[in-house]
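Novice: Sequence unavailable; structure follows:
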């Protein structure tokens, strides 16, 4: 029907060509009595009867319209993941400019297919067979053929085809593949055996991810033990994963947290199950309350039995080792009360025994009754004395360090000259004056008059000695005490003194002379 209408449309578009001329006319044109001019007009008429250009263009347009529209299939998701027992949406968007006469969904079953649902603009929506009640179109629009598949089961996995029938182009279709996942059932339980302090490797907790497709991934957090996992595959391709957390129990691990972490593609996020370790151990017992200052007549004292155990202690029992149980003692659970003032009869050793499901432990305390109480040093006073002693020691250390540290003295010029070897010739007065710092140069100018006075005084102290064994001896008298006292104060005077002494007293150049070297030349 559609092909006949298309042919009629083509016939209306293209005009029919004129019939061929009779055979007689063709014979006359070939060589009979017809003129060539008539034949030429006939040829022009035949050429104008069927215009080749526009006809071929319209024909190509029609064929391209058929071909191109048929290749544009519905828009679907190539792969869709569905979760067992939940619902999933299968998208199908039809984007064509032609009239849509019907849309439908089919499921491929081997080499055949079966219809799931049909939407007709005139007859409405129809859902077939086993899919009734589980399949519904998301919208009533023919351009959006998306369906919702509820209560997904294993049989729903496979290939689905979305078809659209248009006029005049015909059918167009696209397919999508559905994969069914199964969420695992996650559970966390404690180990089959109790965790006892000092025991060997024991399962602390078990984390199970049952009947998942694909297999779930299980990890542990805690850092106290090791993970041991096993997997079981079932005929429906589901997998059960069981993971044990194994530790070596110790009482110090009691109350610690471990966490089971399960990851699966069907989960929106990872699942975390926390668990608190419960370690059992025998009682740990200690007796307190005795301060060592129990004296005759003291009252309101007691001993306390402290026990740490898991499970909780079942029984507290007080006994005395070295004598009979005195009157005035009252045992109430973990407390031993001395209800009357103390006497010598209370001196002795008292034992507390604690029992739980794992055993019995005990501790004891020996009590001494004094005649009179001894004075206890206040803890505040002791602390103050210790702090004061530390501060005093610190101050004394600083004082001794300051006294014993040598002070570095700036050496004078004369000390530098004395340290030179005997063969060294001191620099001249002019050269030393240039090397004197500015401060010493100012001091030299202020004391110039004082230097002149000392030069005249020193001249009287020098005298010539008598000749000894035919030799003339020149000596220098001892310098006065005042001169030694002025050496540190006036170093410039010492420099000028050497020069003046050598100028005023020239040395003999004869072979029999005796020369006393100035002490500045000795080291």
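Specialist: Ah, there it is. This one's a predicted model, so the numbers in the text were calculated from it and none came from an experiment.
Novice: Please count neighbours and contacts with C-alpha atoms only from this point.
Specialist: Fine.
Novice: May I have the residues that are in contact with residue 37?
Specialist: When the contact criterion is CA atoms under 8 Å, 6 or more residues apart in numbering, residue 37 has no partners at all.
Novice: how far does whichever strand or helix holds it sit from the chain's center?
Specialist: According to DSSP states H and E, residue 37 maps onto helix 36-49. Helix 36-49 has its C-alpha centroid displaced from the chain centroid by 95 Å (CA atoms, centre = their mean, to the nearest Å).
Novice: List the buried residues for that helix?
Specialist: 39, 46 (16 or more other CA atoms under 10 Å).
Novice: Can you name the element that comes right after it?
Specialist: Counting by DSSP H and E, what follows helix 36-49 is helix 52-71.
Novice: Quick one: distance of whichever helix or strand comes after that next one to the chain centre.
Specialist: Heading C-terminal from helix 52-71, the first helix or strand you meet, by DSSP H and E, is strand 79-83. Centroid separation between strand 79-83 and its chain, computed with CA atoms, centre = their mean, is 36 Å.
Novice: take a look at this one as well, against the first:
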């Protein structure tokens, strides 16, 4: 009888394990892609959860680099747990009233997968986020006297897009850094009129523009200065010549 009871216990345990595995496997998967600018904050929600039916909610954070971490809350014990999570990652408010996760001052190290698993008395819920961090590039435009213009979008993620107005045939160079950071150089040469460098990036609502003025005015000034200098030298030589001629006549 005892052996039969043990067999029944083992059978019930096995059935419960199989049922739990099937239940977890049947939980609907929802993968949401989120992009945030470095330095901003982001709130990730678990979806619509009945607070009265909630049993346990867990956030599993799996960054692309670094250690995994987790936040959990159990309603029956009114207890929260956290493992290896930084101070910038925490419940948005209090887990007993809101299961959302808040990440303050997002950095590139926060990129990765964020999974919310909630168990209620009625169902199990699972929501997955893929977080991507955008880095705004620094734009500079250098205009050289030989007619060459260099537009630079430094340290952006992803790489910025550079175009010119009017359209030309620029040369583009990419410099790849760590963590997907890219510096883009666009070299426009030569230029005869005023040109504008246009830079677009996903971190901006609108593109940025910088202008190189026309070089015609500078060319005119340079030519005028050269001509004025030559005329000045000519008049000096003429003046010296007449002075010597006049002195020679007096002496004679």
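Specialist: Perfect, I can see it now. Keep in mind that this is a model prediction, so the values were computed, not measured.
Novice: coming back round to it: which residue numbers in structure 2 go with the helix holding residue 37 of structure 1?
Specialist: Using TM-score structural alignment, helix 36-49 of structure 1 lines up with nothing in structure 2.
Novice: Quick one: residues contacting the closest residue to residue 132 of structure 2 other than its chain neighbours.
Specialist: Distances taken as CA to CA, 6 or more residues apart in numbering place residue 35 nearest to residue 132 of structure 2, at 4.7 Å, with adjacent residues excluded. By CA under 8 Å, 6+ apart, the contact set of residue 35 of structure 2 is 131-134.
Novice: And the residues you listed, which is closest to residue 103 of structure 2?
Specialist: Each of the contacts of residue 35 of structure 2 was scored against residue 103 of structure 2 by CA to CA, and residue 131 proved nearest at 10.9 Å.
Novice: Looks like the closest one contacts residue 37 (just checking).
Specialist: No. If you go by CA atoms under 8 Å, residue 131 of structure 2 and residue 37 don't touch, sitting 10.6 Å apart.
Novice: how about residue 196 of structure 2, secondary structure?
Specialist: Counting by DSSP: H, G, I helix; E, B strand; the rest coil, the backbone at residue 196 of structure 2 sits in strand.
Novice: my bad, should have said residue 6 of structure 1
Specialist: Once three-state DSSP is applied, residue 6 of structure 1 turns out helix.
Novice: Could you measure from it over to residue 164 of structure 1?
Specialist: Look at residue 6 of structure 1 and residue 164 of structure 1: by CA to CA, to the nearest Å, they are 20 Å apart.
Novice: and what of residue 89 of structure 1?
Specialist: Distance from residue 89 of structure 1 to residue 164 of structure 1, by CA to CA: 18 Å.
Novice: quick one, which of the two is more surrounded?
Specialist: residue 164 (26 against 18; other CA atoms under 10 Å).
Novice: which non-adjacent residue is nearest the counterpart of that one in structure 2?
Specialist: In structure 2, the residue equivalent to residue 164 of structure 1 is residue 118, according to TM-score structural alignment. Nearest non-adjacent residue to residue 118 of structure 2, counting by CA to CA, 6+ apart: residue 57, 4.2 Å away.
Novice: from what I can see residue 166 of structure 2 touches residue 195, true?
Specialist: Yes. At 6.2 Å, residue 166 of structure 2 counts as touching residue 195 under the criterion of CA under 8 Å.
Novice: Look at these two and report which has more neighbours.
Specialist: residue 195 (20 against 11).
Novice: Let me see the contact set for that one.
Specialist: Here residue 195 of structure 2 is in contact with 164-166, 211-214 (CA under 8 Å, 6+ apart).
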